[in-house]
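Peer 1: can't give you the sequence, but here's the structure:
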């Protein structure tokens, strides 16, 4: 879809995007979703499933796997760690 808007081939767009961002388009989208999830954990009392759906995931395992790959901790660990830091502050 994006390639069509820029009138270039899909593969060409993917190469240019990776060169500019050091991420594939899919990796970039995952990072954006994880950042949105982190903000939601930090600023709301929503549970993990609610946040997962809010940021665009429908598979709990996929969400946990991507979240852990990017942040180094599970969504539950992240939420609990942030919650403890907020209580101390």
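Peer 2: Thanks, I have it. Keep in mind that what you see is a predicted model, and the values were worked out from it rather than measured.

Peer 1: use CA for all of it now, contacts and neighbours both
Peer 2: Will do.

Peer 1: could you say which helix or strand contains the most centrally placed residue in the chain?
Peer 2: Nearest to the geometric centre of the chain sits residue 34, at 2.2 Å (CA atoms, centre = their mean). Following DSSP states H and E, one finds residue 34 within helix 25-43.

Peer 1: Take this one as well and set it beside the first:
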């Protein structure tokens, strides 16, 4: 879904949509979408024994570097560090 499509759904211009979205969420629409998309891997890394690559592919990332960069931007940690810190049952190899 593009930002232009979303703005057309609510019948406002792209710039107006961007301003309203930022005012409401303190994030751009893209930043917000990334935050929502990273919530699922956070939960999976905390509570499952899945590998980082398995989690990454499940949420739709195909490039590990892009996933790591967005994950770090949102959480402040690399996925492996996040898993090590929050998933005490998982054995990280």
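Peer 2: Yep, that arrived. Values in this document were obtained by computation on a predicted structure and should not be read as measured data.

Peer 1: hey, where'd the helices end up in structure 1?
Peer 2: Counting by DSSP state H, one finds helices in structure 1 at the ranges 2-5, 10-21, 25-43, 48-54, 60-71, 75-88.

Peer 1: follow-up on the earlier one: residue contacts, the residue nearest to the centre of structure 1?
Peer 2: 55, 66-67, 70 (CA atoms under 8 Å, 6 or more residues apart in numbering).

Peer 1: Look up how far residue 4 of structure 2 lies from the residue located most distally from the centre of structure 2.
Peer 2: Seen from the C-alpha centroid of structure 2, the residue lying at the greatest distance (CA atoms, centre = their mean) is residue 11, 26.8 Å away. Here residue 11 of structure 2 is placed at a distance of 10 Å from residue 4 of structure 2 (CA to CA, to the nearest Å).

Peer 1: now do residue 34 of structure 2
Peer 2: According to CA to CA, residue 34 of structure 2 and residue 4 of structure 2 sit 17 Å apart.
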